[in-house]
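Student: sequence first, then the predicted structure:
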Amino acid sequence: MGSLPETQIDYTIHPRVNSDDPVPPRPRPAQPPYLLKDDADAIRVATELAAELAKDAALRDREGLLPLRELDLYSQSGIWSIIVPKEYGGPGLSYATLAKVIDIVASGDPAVTQIAQNHLAILGLIDIDATDAEKREVFGWALQGLRFGNAFSEFGGKNVVDFKTRVTFEGDEAVANGEKFYTTGALLSHIVPIVSVGDDGVYLVFADRETPGITITNNWSSFGQRTTASGSVRLENVRVPKARAVKLQDVSQVPTVQGPISQIIQAAIDAGIARNAIDETIRFVTTQSRPWIDSGKETAGEDPYTIAAIGDLKIRLHAAEALLDIAGRAIDRGLAEPTLANVSDATLKTAEAKVLSTQVAIDATNKLFELGGTRSTLAQHALDRHWRNARTHTLHDPVRWKFYHVGNYYLNGIHPPRHPWS
């Protein structure tokens, strides 16, 4: 990928989140996305992209603007196919590199970054569960630049795995019916993968975004991660070729790294939020804040308590990022050799990374205001978005259970559970 285009965009005509205005299906890309060469190339692309996403991140958050141009840049960057295996034409880069790349991109805009979360997790799931023919089709779509949305979670049910969406088979067609929420990416996707329960197990049904019977409502109203368009999807007799229904393994019976793959992306986004918040704190303290009267210092940056707080945050961020790298390499081992020991190791190491990235994201976004002082709360600075993004995104998977599963393994030898939230 060369330099990102310096195009101007008229945000006054942009669709907004939580709006009744219809958002038509996005056009398919005119050309395939960039194909990443290696780890260094992926880091370079992510760094360039993060700088571009950061430019209007505060504006998009304040106005609730859907990131149309930014999402096109993101999905054409090559990052959305970063884990497509080499034997299927992709870069086949490691999960450690994926975590680093997502961390970097999220430091530019974590909301835009999150839109790729389910796309990437689905690629990992296909790599584990699909047949060769299914892999060739799904990986081929990704290499063409098609974006996968998400029709996974449901708002009703007694817990996150109590799925009511059903799939039935009529001749050569799969027919899906149900309703989904938290459908990050679906609104702006090209293909909507639908988690559905059949008579013989759980399926991932791939439907084109414009398939009759799919209704996507732009009703995401959270105070954080506002521009992810994580609204709802209604499915009414959605028909697709039967070959597009991929049967999923029962992870409670078969050890796979499906859970850690999903989790490491979430943890990396939180690390990116923390990284950006710390950088914003340093910038604000050194350019805007006044020293406290009792410090006897000339500048806020000389305050010993502020210095110590920045040091603490940087150390904890680096620890979280180091654990992300360790977890990524454990996932690579578990993918290559999916033994119970390797899968549990990947799950535990990813859980540890998730704990640290969650904690430092929340603490860094809190400290931004404590160290920046009262003027850091002024609307003109738009710094509150960092805390709102951290508080919202870290709710995906409760870290209180991460402590329990890690402790239960080391104390009692109990392997952690296997599901997408572990």
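Tutor: Noted; the coordinates are in hand.

Student: all contacts plus neighbour counts: C-alpha atoms, from now on.
Tutor: Will do.

Student: buried stuff in stretch 75-92?
Tutor: Buried positions in stretch 75-92, judged by neighbour count with 16 or more other C-alpha atoms under 10 Å: 75-85, 90-92.

Student: wait, which of these is closest to Gly413?
Tutor: Ile83 (31.8 Å; C-alpha to C-alpha).

Student: quick check: closest non-adjacent residue to the closest one.
Tutor: With sequence-adjacent residues excluded and distances taken as C-alpha to C-alpha, 6 or more residues apart in numbering, Ile83 is closest to Gly92, at 4.8 Å.

Student: hang on, isn't the one you found packed against Lys86?
Tutor: Yes. Under the contact definition of C-alpha atoms under 8 Å, Gly92 touches Lys86, with a separation of 4.9 Å.

Student: tell me which element Leu317 falls in.
Tutor: In the assignment (DSSP states H and E), Leu317 maps to helix 304-336.

Student: comparison target below:
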Amino acid sequence: MTTSAPSDAALYARFAEVFKHIGEGALAREQNRELASDAVRQLKDSGFTALRVPREYGGSGVSLPQYFRLLTRLGEADSNLPQIIRAHSGFIEQRLESDDAAARDRWLGRIAKGETIGAATSERIGSTHNSVTVISDKDPAYVLLNGEKYYSTGTLYSEWINVAAHDTQSDLHVLVRSDAPGVARHDDWDGFGQRLTASGTTRFDNVRVPADQILSRYKASEPRRNSLLTAFYQTVHLATLAGIARAVLRDGVEFVQGRTRTFGVAGQSSPRDNPLVHRVVGRLGSLAYSAEALVEAVAAALERVHQARITDAVTTADYVAVDIQAYQAQQIVLEQVLEAATLLFEVGGASATSEARRLDRHWRNARVIASHNPAIQREAAVGNYHLNGTAPNERFSLAHSPADNVAKTHGSSGHAVTQNDEFAGTGR
């Protein structure tokens, strides 16, 4: 595959206006719970959603570090956007990892033209089985899809939905047109943050799907092959959090520079000249720098393993190491960005809590992102690795397994509750 890509400077220039426009509408969208359809359309039209697609398919072929730098800037403009395209981004990485050339040709070409993929893979808490079923249609060229998924992030904005389902033989992933008859998408996500990600319910009622849109089949008993996807998905969250830290610093500086009063003493001191305010803003700057530096380090590690895979020089230890690195970064970035989003209010007292400003959205969004993946479970996995050499999810990792799969949890039906490595570690 072609690996040459534009320079960072060229990429920043290319997307500067896109980020600016998205950022200018972020507060109004938050205030009105207005879905980010226009912003997503800009990402598609500008080629942002095809950044990782190789040039021979019509994309930009950027490296993983370049992609995560741009994703951080997008998160600074509006943290809903990186999450909206998170499953789509992982779908591209899965195609890049796969040996299925026909699937790469079919789907990467579509993505290069601006089509995106949402996910319908997760069940509501309390569900014990994969509720979406696939049965044969009277025409053997088609199957019928029935059931419901929640946490279907990005699906409202996408042309395609990657659905985790099962039939009488196995679990599978099937790609469904989002506008197909029988597909219903609902914006009923009720989290207090990341409100515009449309992470709600998707229902399938006798949806007729061409059988050649079954992307993969797998059995819950089969081992998961080595993959970068878990670390990749986590790094998307980390880049989004780093973007929030940048937005916190930006909004803190703008707030202080526009003020003429400090700590209730009107007209006698400028906040921007107050050494206490200097300390707060200095801390915000340091936290943003640290978060971004950790994302950069993990992205570089991902790129090294990605390149080693291309040259067939990758080992199981390489995959384990990058997972551990992503998990370790997670522990620090979460705490630092939540600290920054709280510390922001120290620059302005009660006036900073005005709902007109919605500065609380940074904390709310960071807190919701921090809740998607099990940070405490992964912290324990890191400790177990250092103490005992136990790799995360070791019983699911095989170096040379041909399977594109593993389901991590099983219900009474025997079908997977959670997804295979098509969406390993997605959270939502």
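Tutor: Noted; the coordinates are in hand. Please read these numbers as outputs of a predicted model, since none were measured by experiment.

Student: what's the TM-score once they're superposed?
Tutor: Their TM-score after superposition, calculated using TM-score structural alignment, normalised by the length of structure 1, is reported as 0.83; 384 aligned residues with a C-alpha RMSD of 2.6 Å.

Student: closest to Asp303 of structure 1 out of the buried residues of stretch 75-92 of structure 1?
Tutor: The shortest gap between Asp303 of structure 1 and any of the buried residues of stretch 75-92 of structure 1 belongs to Ile79, at 40.8 Å (C-alpha to C-alpha).

Student: tell me which residue of structure 2 matches up with that closest one.
Tutor: In structure 2, the residue paired with Ile79 of structure 1 according to TM-score structural alignment is Phe48.

Student: does the aligned partner of Ile376 of structure 2 in structure 1 lie in a helix or a strand, and which?
Tutor: Residue pairing (TM-score structural alignment): Ile376 of structure 2 is matched to Arg400 of structure 1. Following DSSP H and E, one finds Arg400 of structure 1 within helix 399-412.

Student: and that helix, what does it pack onto?
Tutor: Helices and strands touching helix 399-412 of structure 1, by 3 or more C-alpha pairs under 8 Å, 6 or more residues apart in numbering; DSSP states H and E, are helix 340-372.

Student: equivalent range in structure 2 for the helix it packs on?
Tutor: Mapped onto structure 2 using TM-score structural alignment, helix 340-372 of structure 1 covers residues 316-348.

Student: for the matching stretch, which residues meet the burial criterion?
Tutor: Neighbour counts using 16+ other C-alpha under 10 Å place 318-330, 333-334, 336-345, 347-348 of stretch 316-348 of structure 2 among the buried residues.

Student: got a list of what the counterpart of Thr183 of structure 1 in structure 2 touches?
Tutor: For Thr183 of structure 1, the aligned position in structure 2 is Ser152, judged by TM-score structural alignment. The neighbourhood of Ser152 of structure 2, defined by C-alpha atoms under 8 Å, 6 or more residues apart in numbering, consists of 118-122, 198-202, 428.

Student: next: Val333 of structure 2.
Tutor: Listed by C-alpha under 8 Å, 6+ apart, the contact partners of Val333 of structure 2 are 238, 241-242, 290-291, 294.

Student: over to Thr394 of structure 1?
Tutor: 270, 358.

Student: run the last query once more with 6 Å
Tutor: For Thr394 of structure 1, the contacting residues are Thr358, by C-alpha atoms under 6 Å, 6 or more residues apart in numbering.
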